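In: my questions are about this predicted structure, shown below with the sequence.
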Amino acid sequence: MRVRGFGELEAVVMDRVWAREGATTVREIFDELAEHRDIAYTTVMSTMDNLHRKGWLAREKAGKAFRYWPTLTREEHSANLMRDAFDGGGRTDVVLAHFVDRMSDEESASLRAALQRLSPVEDAG
């Protein structure tokens, strides 16, 4: 799985961090990853440190280790990627039309519901 803006391992780590509630440690992420792949603890530690330096993860000292948490939710990150696509994709109206045209019925219904929530309520009086 590749999440735009992240390297392959960074995307896997961010996916695991986003899936957790609250802060996590390198050990906890390492233990999850080691169940599915051959990986070194120091590789996970370096990756999480890199994500911290890039601003994707915040951290605080907890004993000898750090506890990490994401600085953005997965949804906020996705919204930023969508914003980037609009900014760099040519005419926004055409990009948006192509995007909407490729939506499933469920996604289209979700978009309509989100737009209704965000639209200002008209005064009836």
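Out: The structure has been received and is ready for your questions.

In: rest of the way, CA atoms for contacts and neighbours
Out: Will do.

In: got the residue ranges for the strands in the protein?
Out: Here the chain has its strands, by DSSP state E, at 24-25, 57-62, 65-70.

In: make a markdown table from those and add distance to residue 33 and mean neighbour count to it.
Out: Formatted as a markdown table, the strands of the chain follow (distance: least, CA to CA, whole Å; neighbours: other CA atoms under 10 Å):
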| stretch | distance to residue 33 | mean neighbour count |
| --- | --- | --- |
| strand 24-25 | 13 | 18 |
| strand 57-62 | 18 | 14 |
| strand 65-70 | 16 | 18 |
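
In: try this one side by side with the last:
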Amino acid sequence: MAESPEGSLTPAQFEILQLLWEAERGLSAAEIWEAIRENRDVSRTTISNLVDRLEKRNWLVRSKEDGVFRYVPSIDREVAEGKLAAEFVGDFFNGSAANIVLSLLGSNQISTTELQRLKAILNESKSRKK
């Protein structure tokens, strides 16, 4: 069984994972670089270094296909987002999910649609716990 990913992610590393979650058969470092440089100026070396670090920390799995290394995430998007959210809440909101929601409500960062979605999620969670 593969080891769990280590550490947290920078926004640039998370951007790489987002690309890979969307790719059906993974991407090479060059393909990752090409996709990212469409939106911002970044060197190929920078992307290669980020990919290498992600692989060493078990966020990515590498396989060789037709002489090219292809990378895929070692973890599902939902699991990764949950891990990152838990770390964020722990680091900045004393481990309280309620505190982060209250902060968002107080800053008007949650739309009516998102509030309805949160209510539905809470109701579903309550039903599962009964």
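Out: Thanks, I have it. Values in this document were obtained by computation on a predicted structure and should not be read as measured data.

In: how close are the two chains, by TM-score?
Out: Scored against TM-score structural alignment, normalised by the length of the first structure, the superposed chains reach a TM-score of 0.68; 118 aligned residues with a CA RMSD of 2.9 Å.

In: nearest to residue 10 of the first structure among the strands of the first structure would be which one?
Out: strand 57-62 (10.9 Å; CA to CA).

In: that closest one vs the second structure, average distance?
Out: Aligned to the second structure and superposed, strand 57-62 of the first structure gives a mean residue distance of 1.6 Å (mean CA distance after the TM-score superposition for the first structure).

In: could you tell me where that strand falls in the second structure?
Out: Counting by TM-score structural alignment, strand 57-62 of the first structure falls onto residues 60-65 of the second structure.

In: go on, stretch 17-30 of the first structure?
Out: Taking TM-score structural alignment, stretch 17-30 of the first structure hits residues 20-33 over in the second structure.

In: the matching stretch: which residues count as buried?
Out: 20-21, 26-30, 32-33 (16 or more other CA atoms under 10 Å).

In: quick one on the thing from earlier: want to throw the strands of the first structure into TSV with distance to residue 121 of the first structure?
Out: As requested, those are exported to TSV (distance: least, CA to CA, whole Å):
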stretch	distance to residue 121 of the first structure
strand 24-25	41
strand 57-62	37
strand 65-70	34
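
In: so which of those strands gets nearest residue 108 of the first structure?
Out: Among those, strand 65-70 sits nearest to residue 108 of the first structure (CA to CA), with 28.5 Å.

In: follow-up on the earlier one: closest one of the buried residues of stretch 20-33 of the second structure to residue 103 of the second structure?
Out: residue 21 (29.6 Å).

In: what does residue 43 of the first structure align to in the second structure?
Out: Match for residue 43 of the first structure (TM-score structural alignment): residue 46.

In: give me the most central residue, the first structure.
Out: In the first structure, the C-alpha nearest the mean C-alpha coordinate belongs to residue 74, at 2.9 Å (CA atoms, centre = their mean).

In: for residue 44 of the first structure, what are its contacts?
Out: 13, 26, 29-30 (CA atoms under 8 Å, 6 or more residues apart in numbering).
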